[in-house]
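Trainee: No letters, just coordinates:
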C-alpha cells in the first residue's frame, strides 16, 4: 500500500464527505512580516499594535486574507492537488480576529459535484472552515475547483450544483470587530481622511498603482501558505500542460488587489466577507497587476455606530492600468481582467 498522497481525483469525492485537513498552523509574527514583504499591505490596523490597541483591539490582528490563505492552503492536498484551476468563491465570512500565536486547523465538506462535458474533469464544490485553538470558527467559505478525473473514459453521471448565496447580508458583518474607540482612529496615520460616509454607491476608484509579479515571490507565497497544488509550483509537470508554465495562485492576485486598494480605500481596515469571486484569466510571472473598485452598496450595521460596511466590486487586471475601469460589460470581460471579486469591507464612521 502506497504511503504517499497522489491527491484526490474527481471520482474520489462524494457529496456529504467531510475531510479533516492536515497540518495545524500557528501563525506567527514572522508570517505577518513575510506577507507584508510579498504584498506591501499598509492598512494601519494590521500594521501597528499601537494603532490597533488605540481603537479597541488587544493588538494588531492578522490580515484577513493571510488567514484566508492559510486555511485555503490546508485544504489543497485533499481538494485541489490535481486541480486544473480554482474557479470561484461564495459565502465567505471572517468571523473572529486572529492574532499572532493563534493556531488554525481546517475542515471541508463536499457540497456539490458536476462532471464536465469533456469527460476529462469535474467541478468539486466544498464548504471549508478554519478553526482556532479554542475550537472557535474564525473563517468559513465555499469554493469550487475544476479537478482532473482519474478515468476520463468512464462517465460518472454526477451533476449536482449547490445553491449558493449571491451576497451575504450585512447584519452580522461586524461580529469580528470590537466596538471601536473612534477617538483613537488617527486618519493621518491611517493614510486617508475618507470614512464610510464619504463613499457613494456607484463611485468608482482607480487604485492607480501597479505591481509586477516576479517568479520568486509567487513561489514564496505559495510555500508560505503551504499550498501544494502542482499548477503553482511544479514546472516539470506544468511545462507539459496547457500553458507550459506555472499558474500564479489566484489568492496571490486577491492579496495584490487588496494591497493596491489601499490607495483610495486606506480606511477599509477589515474584509468582513467575500460574497463571490471569479478568477477570470490566468496570471503569470512578469505580468503587472492593477486594480480598481466600484462601490455597489453600503450599509449601517445593527447596534453599531462606530463602523459601516461598503460592498465593493474589486477588479484586477494584468498589464492594463485601470483609469478606464476595465471590467465586465454586455459583451463579456475586458481581455485584461484577471479577477472579479465581490466583497464587504468595514470602515470607521
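Mentor: On my side now, so go ahead. This structure is a prediction, so every number in the text was calculated from the model and none was measured.

Trainee: CA only for contacts and neighbour counts going forward, please
Mentor: Noted.

Trainee: mind listing what's buried in stretch 318-331?
Mentor: By neighbour count on 16 or more other C-alpha atoms under 10 Å, the buried set for stretch 318-331 is 318, 320, 321, 322, 325, 326, 327.

Trainee: Might you specify the subset of the residues you listed located within strands?
Mentor: Here DSSP state E is the test, and those give residue 318 as lying in strands.

Trainee: tell me which of the buried residues of stretch 318-331 is nearest to residue 95?
Mentor: residue 327 (29.8 Å; C-alpha to C-alpha).

Trainee: Please verify my assumption that that closest one contacts residue 337.
Mentor: Yes: Residue 327 is in contact with residue 337 according to C-alpha atoms under 8 Å; the separation is 6.4 Å.

Trainee: Leaving out chain neighbours, which residue sits closest to residue 278?
Mentor: Spatially, and ignoring its direct neighbours in sequence, residue 278 is nearest to residue 88 (4.6 Å; C-alpha to C-alpha, 6 or more residues apart in numbering).

Trainee: ok, structure two:
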C-alpha cells in the first residue's frame, strides 16, 4: 500500500464534500517577527501591545493576513496542491482577532465545480473556515482555484457555479469586541488621516516599491506551510520559473499601503480579489488604492473604508483593464476589502 499521495486532482472533488485539513498550528510572536521581516508591515495596532490596549483590545493581535495565510496554507494540500493558479476570493470575513497563543485549524466545503474546455483542468470553488482552539470561527472566505486533472479521460462533473455576493455589506462586518478609537493617537500611528479625510473615488499612490526575491518568497510560503508545487518546483513550468504565492503579493501590497493608509488598522472583510497575472522573482511590486465606499460602525470612534488595492509590476497606470475588459499584463493583484479606521 502506497504511503505517499500525489494529492487531489479535479476529478476527485464532489459538490458538498467537506474536507478537514491537517496540521493545526499554534501561532506566536515568532510569526509576527517573521511577517514583519518579510514585509514592510508597520500598522500600529498589530505592532504595539500598548497601542492596542489604548484602543480597547487586551493586546496587539497578529496581523490579519497572518491568520489568513495560516488558514489558507492548511487548505493547500487538499485543495490546491495540483493547482495551475489560484484565481480569486469572495465573501471573506475576519470574525475575531487572532492573538499569540491561538491555535488555528481549517475546514473547506466544495461549493462549485466547472471543467475547462481543454478537458485537462477545471475550477474548484470552496468555502473555507478557520477555527481556533475553542472551536470559534476566526475567519471565513470563498476562493476558486484551477486544478489539473490526474486522468484527462475522467468524465466532467455537472457544472455548478456558486452565486457569490459582490461585496460584504457594512452591516455584516464584525467589529472586534471592545475596539474603541475614541482616544486614538495619530502621532503613534504615523499619519493624521482619519475616516472623514477620505472621499469615495479618491486614488492613493503608495509611492514605494519592493523587488521580490526568490529566497524570501519561498521562505514566506513555507512559513504558512503552503505546499503548492508551483511555488517551489521549477520543473513544473516550461519556462522553469516558480510562481510567487499570491498571498505574498497581497501582504506586500497591504504593507506598502501604510504610506497613505497608516490608520486603516484592521482588515475586516475581503469582498473580492483576483490574481490578475503571475508574479515572479525579480518583479518590483508597487501599489495604489482607490476608496470605493465609507460606512459607519457601532463601535466608538470606528469607521470603515472599502478599499480597492491594486498591485502592479513596476509603476502601472490607474487603469487595470484594457478596452476588452482584460487585465493589463503588469497588473498582479486587484483586491477589494473593508478596513477599520478612526473617525
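Mentor: Good, I have the coordinates. Predicted model, so just to flag it, every value in this text is computed and none were measured.

Trainee: roughly how far apart are the residue nearest to residue 278 of structure 1 and residue 256 of structure 1?
Mentor: To residue 256 of structure 1, residue 88 of structure 1 is 17 Å away according to C-alpha to C-alpha, to the nearest Å.

Trainee: who's more crowded, the two?
Mentor: Shown here are residue 88 of structure 1 and residue 256; by other C-alpha atoms under 10 Å, residue 256 has more neighbours (23 against 20).

Trainee: Look up which helix or strand the more buried one falls in, please.
Mentor: helix 250-260 (DSSP states H and E).

Trainee: That helix aligns to what range in structure 2?
Mentor: Here helix 250-260 of structure 1 aligns to structure 2 at residues 246-256, judged by TM-score structural alignment.

Trainee: Show me what that stretch is in contact with.
Mentor: Stretch 246-256 of structure 2 has contacts (C-alpha atoms under 8 Å, 6 or more residues apart in numbering) with 39-42, 65, 69, 86, 206, 208-210, 217, 220-221, 275, 279, 285-287, 309-311, 332-333.

Trainee: Show me those that map onto helices.
Mentor: In helices, defined here by DSSP state H, the members of those are 65, 69, 217, 220, 221.

Trainee: Any figure for the gap between the nearest residue to residue 187 of structure 1 once chain neighbours are set aside and residue 185 of structure 1?
Mentor: Among residues not flanking residue 187 of structure 1 along the chain, residue 193 sits closest, at 5.3 Å (C-alpha to C-alpha, 6+ apart). Remark: distance between residue 193 of structure 1 and residue 185 of structure 1 (C-alpha to C-alpha) = 10 Å.

Trainee: swap in residue 38 of structure 1?
Mentor: 26 Å.

Trainee: wait, what's in contact with residue 89 of structure 2?
Mentor: Counting by C-alpha under 8 Å, 6+ apart, residue 89 of structure 2 touches 141, 142, 143, 144, 270, 271, 272, 273, 274.

Trainee: Filter the residues you listed down to the ones in strands?
Mentor: Of these, the ones assigned to strands by DSSP E are 141, 142, 143, 144, 270, 271, 272, 273, 274.

Trainee: can you give me the helices in the stretch 1-150 of structure 1?
Mentor: 29-39, 44-47, 49-55, 64-79 (DSSP state H, counting those that start in this stretch).

Trainee: Give me the mean deviation of the shortest one from structure 2.
Mentor: When structure 2 is superposed, helix 44-47 of structure 1 averages 0.4 Å from its matched positions, counting by mean C-alpha distance after the TM-score superposition for structure 1.
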